[in-house]
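Colleague: Pasting a predicted model and its sequence here:
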Amino acid sequence: MRRILFLLVFGIAGTATLIGLGVWQMNRLAWKHSVLTEIDRRIAADPVTLPVNPDPEADKYMPVQVTGRVGSEELHVLVSIKHVGPGYRLIAPFVTDEGRRILLDRGFVPSDEKDAPRNHGAMTVTGNLHWPQESDSYTPETEFDTNIWYARDVPAMAAALETEPVMLVARNSTGPAVTALPVDTRGIPNDHLQYAITWFSLALIWVAMTASFLWRTRARKTG
């Protein structure tokens, strides 16, 4: 009897814990949905003028429109686009009519267009401010000799192109062969539903295992 009681308590406690973790993940899912909805709303808002001192946290995703000149220098960030293949994001300096020099993410070109001539000069660009967090311990070092970067590192790129540490990601086309890659929320991870399903599945397995142990223990006692 004592063994059966122990298995029953252990099974109920484990099941309750696993269900609790699943419920917590569902609550996190609802929270994440609200966060992503707010980010989407902010991204799609009407553009404003470039702030005097943009803040990487408060002004992230802010829609901005600038007029000025795109420089001919470029940094190339290796990326791969679904259904398109490998290529490069083009990061260039942009000097506004007010004399400010910022980073402009012009968009994507295929690998064979990496070093092709591109238009630069006078341009009006609408986009969103962004400070992407793309580097981690597995990110390869920048290949300066071939001008290949593996992440958009705003401070490092600003130092390389002598700009403010501010990046504007273009929404509109900045050249005939350049495909804009606007800021969106698709790259923001939201795995809470998968986690919730995992915890609830484990709870079912725990219940099944507990029932099996109880049945086998009872069978031995009555056998």
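Modeller: Noted; the coordinates are in hand. Numbers count the residues shown, from 1 in each chain.

Colleague: switch to C-alpha atoms for all contacts and neighbour counts from now on
Modeller: OK.

Colleague: What is the lengthiest helix in the chain packed up against?
Modeller: Of all segments of type helix in the chain, defined using DSSP state H, the longest is helix 2-43. With contacts defined as 3 or more C-alpha pairs under 8 Å, 6 or more residues apart in numbering; DSSP states H and E, the secondary structure elements packing on helix 2-43 are helix 192-222.

Colleague: quick one: the helix it packs on to helix 2-43, angle?
Modeller: Comparing the axes of helix 192-222 and helix 2-43 via axes from the mean of the first three to the mean of the last three C-alpha atoms, to 10 degrees yields an angle of 170 degrees.

Colleague: about what we covered before: now the following helix or strand past the longest helix of the chain, how far from the centre of its chain.
Modeller: Moving toward the C-terminus from helix 2-43, the first helix or strand encountered (DSSP states H and E) is strand 63-70. The gap between the average C-alpha position of strand 63-70 and the chain average comes to 24 Å, counting by C-alpha atoms, centre = their mean, to the nearest Å.

Colleague: take the one below as the second:
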Amino acid sequence: MLALLGMALFFAFVGLGTWQLQRRAWKLDLIERVTERVRAQPVAAPAPAQWPEVTAQQHEYLPVTLTGRLLTQKTVLAQAVTELGAGFWVMTPLQAADGSQTLVNRGFVPASEREAWLPAAAAETAAAPQSITGLLRMSEPGGGFLRDNDAAQQRWYSRDVAAIAAAQGLERAAPYFIDAGRPGQPVAAQTWPRPGMTVIAFHNSHLVYALTWYGMALMVLAAAVIVVRWEKRRALPAHKTL
């Protein structure tokens, strides 16, 4: 029975280690594809007919452009922590000529600038359309760590597109949002909101996990060797003293 348990654990740990190596290969491929995607020339943002086909694998961080009028009175502020400190993302819907809306993350503002970007203090909807270039991002449903979004109180801890659209009465909202600007672009020091602050990073600890699982498999193997040796010694006849 003990031998069967040891074999089961050994093969399970080896299987988990191998799975982590496969995940690592997938993650490295994803990082390479996203890096190439970010450097590509911007294309038109997916139109409403294409929305059902938008996926993180194919579209996350895709440089896009879109044109429309910013609905500044429907701006929401989503909490953010960046290299500039704590503050907020300024999320404003942009309405296209066909009546569809796309949430645009216009950039970061520090906590000291919060009042200036609240909807009540925002200017009226821009009269002239404008073009925005940025990176397509997928919705962040739910909220932040241990904090749920509260639409009634306008407290947003994540950029939950569906929840923000419902709270702001956006009837034809895209299932994604746009981070205005592109990482590394020059921006004046005191420009608020500060665009181009998208952090493109992927957690990749799969090699560490794989080595951990393989290490546990070796520990099981070593324990089996010790048990076998101990059993053999116990089975030897005891020496008699003359």
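Modeller: Structure's in. What do you need? Bear in mind that the values here come from a model prediction, so they are computed numbers and not experimental data.

Colleague: what TM-score do we get after superposing?
Modeller: The TM-score (TM-score structural alignment, normalised by the length of the first structure) is 0.77; 215 aligned residues with a C-alpha RMSD of 3.3 Å.

Colleague: still on that earlier bit, how far away from the center of its chain is the longest helix of the first structure?
Modeller: Relative to the chain's own centre, helix 2-43 of the first structure is displaced by 24 Å; criterion: C-alpha atoms, centre = their mean.

Colleague: What of stretch 77-90 of the first structure?
Modeller: Taking the mean of its C-alpha atoms, stretch 77-90 of the first structure sits 16 Å from the chain's own mean (C-alpha atoms, centre = their mean).

Colleague: what about that stretch, how long is it end to end?
Modeller: Distance across stretch 77-90 of the first structure, first residue to last, is 7 Å (C-alpha to C-alpha, to the nearest Å).

Colleague: Which positions within that stretch qualify as buried?
Modeller: Counting neighbours by 16 or more other C-alpha atoms under 10 Å, one finds that the buried residues in stretch 77-90 of the first structure are 77-79, 87-90.

Colleague: Ile39 of the first structure matches what in the second structure?
Modeller: By TM-score structural alignment, Ile39 of the first structure lines up with Val34 in the second structure.

Colleague: With Gly20 of the first structure instead?
Modeller: Residue mapping for Gly20 of the first structure onto the second structure gives Gly15, with TM-score structural alignment as the criterion.

Colleague: Neighbours of its match, how many?
Modeller: Applying other C-alpha atoms under 10 Å, we find 16 other residues in the vicinity of Gly15 of the second structure.

Colleague: before we move on, what SS does the nearest residue to Ile31 of the second structure once chain neighbours are set aside have?
Modeller: If the residues on either side of it in the chain are set aside, Ile31 of the second structure comes closest to Phe202, at 7.2 Å by C-alpha to C-alpha, 6 or more residues apart in numbering. When the structure is split into helix, strand and coil by DSSP: H, G, I helix; E, B strand; the rest coil, Phe202 of the second structure lands in coil.

Colleague: Check the spacing between Phe202 of the second structure and Leu30 of the second structure real quick.
Modeller: Computed as C-alpha to C-alpha, the Phe202 of the second structure to Leu30 of the second structure distance reads 9 Å.
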